[in-house]
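**Q** The sequence and its predicted three-dimensional model are supplied below.
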Amino acid sequence: MPTLIAVAHGTRSPAGQAQIRDLVARVAARRPGLDVRLAYVDVQEPKVAEVVAAVPDAVVVPLLLSAGYHVRVDIAEAVAGTGIPVTRPLGPDDVLLDSLLKHLPPADAVVLAAAGSSDPAWRADVESVARLLSEKLEMPTVGHHLPRPPRVGGGDGTPPDRGRAGLSTGIGDDFRHVRDADRPVDAGSTARGGARVGAGFVSDHGRQAGPSAHGGQRVGASLGGDRGGQAGPSAGRGGRVGSVPGCSNNVRVAYVSGPGERVPDVVADLRRAGARRVAVAAYFLADGLFYRRLHQAGADAVTAPLCLDPAVTDLVLSRYEQAALTTTRRRL
């Protein structure tokens, strides 16, 4: 059985690092006996080329949301000449679209927010998601009020910060609602240097996830599983979207960086056009600097990082199994 090499972008956010490790641990837990490794294209170690060199029989699954530069260049160069197949990235995909839909609250207008890139293929993928999102959202209600989120404290048990606007975010592998979206998400420890993630997996304060290892992070199947956490009260599938002048199908695309409109500018523009409730559909896999900026954009709600949805576990395995089956048939 080929090794599954899950390749993430990489982040300096301890919460984002923990979320990606948890996603990969859930994948390993679903397939006992499957060797699952974690590698990165940027920021974190080990890099994908190092892991590919250590595991000759493998399938690479990019934990990325579009077929941009990292897929076409970084990962392609890492596997060049090895015969190791690379699957499609996780996005765009109906699984991710459904996740956005079911966690969007009712709103007058929706902003699909992405990191940003000058890569035309990457931008085309994001725009295609926006088109599909606008097609699937229900449109007839104007000014539908967001439900009030429950009062939930931080991940460390601290009480909620009174006086802040209610914003939707995610901690762990379920979706919760917190009132202070700027509070750092304390979701686990920082893995460094290609740590093996096994029984020694601990949380908080930058401790190692396990002994140092070369050739990728080996993920123990005993770690984690899909607890099936459901969205809070504001997470009804397909939140209704009202009609706002100047907003095509009421879904606008905006970016945190790179070319294109910025998220705060689009939110402000929608409010000037008459939107009382603006929701941000976050096209981000995990927590990080760019994701957290969405909570400062002036919207009423921001969906949680996509990797927190248990359905993404199945998406990763689906990508792997399709490629592994194709590779086995070719060998026969």
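**A** Sure thing, it's come through.
**Q** Going by C-alpha atoms from here, please, whenever you check contacts or count neighbours.
**A** Noted.
**Q** what sits against the closest residue to Asp314 other than its chain neighbours?
**A** In space, Asp314 comes closest to Val27 once its chain neighbours are excluded; the distance is 7.6 Å by CA to CA, 6 or more residues apart in numbering. Contact analysis of Val27 by CA atoms under 8 Å, 6 or more residues apart in numbering lists Val36, Gly225, Thr313, Asp314, Val316, Leu317.
**Q** The fifth one sits in which helix or strand?
**A** When you say that, I think you mean Val316. Using DSSP states H and E, the element containing Val316 is helix 311-331.
**Q** what comes up buried for that helix?
**A** Judged by neighbour count (16 or more other CA atoms under 10 Å), helix 311-331 contains these buried residues: Ala311, Val312, Thr313, Leu315, Val316, Leu317, Arg319, Tyr320, Glu321, Ala323, Ala324, Thr327.
**Q** before we move on, what about stretch 31-48?
**A** Applying 16+ other CA under 10 Å to stretch 31-48 flags 34-42, 44-48 as buried.
**Q** Strands of the protein, start to end?
**A** Secondary structure of the chain by DSSP state E: the strands cover 3-8, 36-40, 58-63, 109-114, 167-171, 174-178, 217-218, 251-255, 278-282, 301-302.
**Q** Need the contacts of Val27 in JSON lines (columns: distance to Ala282).
**A** Below are these laid out as JSON lines (distance: CA to CA, whole Å):
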{"residue": "Val36", "distance to Ala282": "27"}
{"residue": "Gly225", "distance to Ala282": "24"}
{"residue": "Thr313", "distance to Ala282": "18"}
{"residue": "Asp314", "distance to Ala282": "20"}
{"residue": "Val316", "distance to Ala282": "19"}
{"residue": "Leu317", "distance to Ala282": "23"}
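**Q** Got another one to weigh against that:
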Amino acid sequence: MLVLAVHGSPAPGAGRTTARLVQGLDRPTLVGHLDVQRPSLADVLARHPGAVVVPLLLGEGYHRRVDIPAIARRFHCTVTAGLAGEPAVARAVHERLLEAGGPGDAIVVAGAGSTWPGGVDGTRAVTRELSRAHPNLPVVDAYCSAAHPSVPDRVAQLRAAGFRRITIATHLLAPGRFTRVLEETGGVHAVSAPIADHPLIARLVLNRYESVRPEVLAA
């Protein structure tokens, strides 16, 4: 059984976005939440011991390194790698940016943020990939919480440098508190949509699952 471990959000759009991802997987999949929503990941795994857990997370912070593995061990489940740093994530972010109207004259790659060592490496990886795609534009990272610089600070820096068509490339999975922060940021030309329901993310999740499934079946 494939179980997606997601953060969870009270925003109605979050559940709908995750549901579209599950539909794109085209195989039996359950969703367990780490916060806010139900069912919890622990509840799902208690009913499906031995499942394969794919963390639907873009960073390598507390949830990915501590929380999810601890819950999975209780129910003899296998946890795959997360999604951070994968080229498919950068491509999905880039395509969403193009759908939002293109890069403008400067790009801010906006991630959730983390205080954990390496917790923002995924956002930095996307920033590097978008810099390669747009070598003549400034492409910089920024964060919604727990890391610096903040998104408003980055936008203010770029505007002070004379840029006026600043676009935010959203390195987030689903609508929620952080996407609202991005949409309310002043002085930007466009904000791209989150990426959980992008087909590239579905393909990456399936690849994660298939990478450990032979080991699970042989156990």
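**A** Ah, there it is. The structure displayed is predicted, hence computed values, not measured ones.
**Q** Assuming the best superposition, what's their TM-score?
**A** The TM-score (TM-score structural alignment, normalised by the length of structure 2) is 0.91; 214 aligned residues with a CA RMSD of 1.6 Å.
**Q** picking up where we left off before, of all pairs in the buried residues of stretch 31-48 of structure 1, which one spans the longest distance?
**A** Leu34 and Asp42 (25.1 Å; CA to CA).
**Q** Tell me the counterpart of Tyr263 of structure 1 in structure 2.
**A** Actually, residue 263 of structure 1 is Val. It isn't Tyr. Here Val263 of structure 1 is matched to Val151 in structure 2, going by TM-score structural alignment.
**Q** doesn't Val140 make contact with that match?
**A** No - between Val151 of structure 2 and Val140 there is no contact under CA atoms under 8 Å: 10.0 Å.
**Q** list the residues that contact both of these two?
**A** Contacts common to Val151 of structure 2 and Val140, judged by CA under 8 Å, 6+ apart, are Val108.
**Q** Check the separation of the first and last residues in stretch 195-204 of structure 2.
**A** Stretch 195-204 of structure 2 has an end-to-end distance of 12 Å (criterion: CA to CA, to the nearest Å).
**Q** Give me the residues contacting it.
**A** 17-18, 20-22, 24-25, 83, 88-89, 91-93, 96, 170-174.
**Q** if we go to 6 Å?
**A** The contact list for stretch 195-204 of structure 2 (CA atoms under 6 Å, 6 or more residues apart in numbering) reads Thr17, Arg20, Leu21, Leu25, Ala88, Leu173, Ala174.
**Q** so how far is that stretch from its chain's centroid?
**A** 10 Å (CA atoms, centre = their mean, to the nearest Å).
**Q** swap in stretch 71-81 of structure 2?
**A** Distance of stretch 71-81 of structure 2 from its chain centroid, counting by CA atoms, centre = their mean, is 20 Å.
**Q** which parts of that stretch are buried?
**A** In stretch 71-81 of structure 2, counting by 16+ other CA under 10 Å, buried: Ile71, Ala72, Phe75, His76, Cys77, Thr78, Val79, Thr80, Ala81.
**Q** Helices of structure 2, residue ranges please.
**A** 12-25, 41-47, 62, 68-74, 87-99, 121-133, 151-160, 177-183, 199-218 (DSSP state H).
**Q** helices and strands around the second one, which ones?
**A** The helices and strands touching helix 41-47 of structure 2, judged by 3 or more CA pairs under 6 Å, 6 or more residues apart in numbering; DSSP states H and E, are strand 29-33.
**Q** the inter-axis angle of the strand it packs on versus strand 2-6?
**A** Here the directions of strand 29-33 of structure 2 and strand 2-6 differ by 30 degrees (axes from the mean of the first three to the mean of the last three CA atoms, to 10 degrees).
**Q** what range in structure 1 does strand 29-33 of structure 2 sit on?
**A** The alignment of strand 29-33 of structure 2 onto structure 1 (TM-score structural alignment) spans residues 36-40.
**Q** Average offset of that stretch relative to structure 2?
**A** In the superposition against structure 2, stretch 36-40 of structure 1 averages 0.9 Å from its aligned positions (mean CA distance after the TM-score superposition for structure 1).
**Q** neighbours around the match of Val263 of structure 1, how many?
**A** As a burial measure, Val151 of structure 2 scores 23 neighbours (other CA atoms under 10 Å).
**Q** Same question for Val191 of structure 2.
**A** Applying other CA under 10 Å, we find 26 residues neighbouring Val191 of structure 2.
**Q** Could you do the one 5 residues further on as well?
**A** Around Ala196 of structure 2 there are 26 other residues, counting by other CA under 10 Å.
**Q** Now do the same for it: its match in structure 1.
**A** Alignment note (TM-score structural alignment): Ala196 of structure 2 maps to Cys307 of structure 1.
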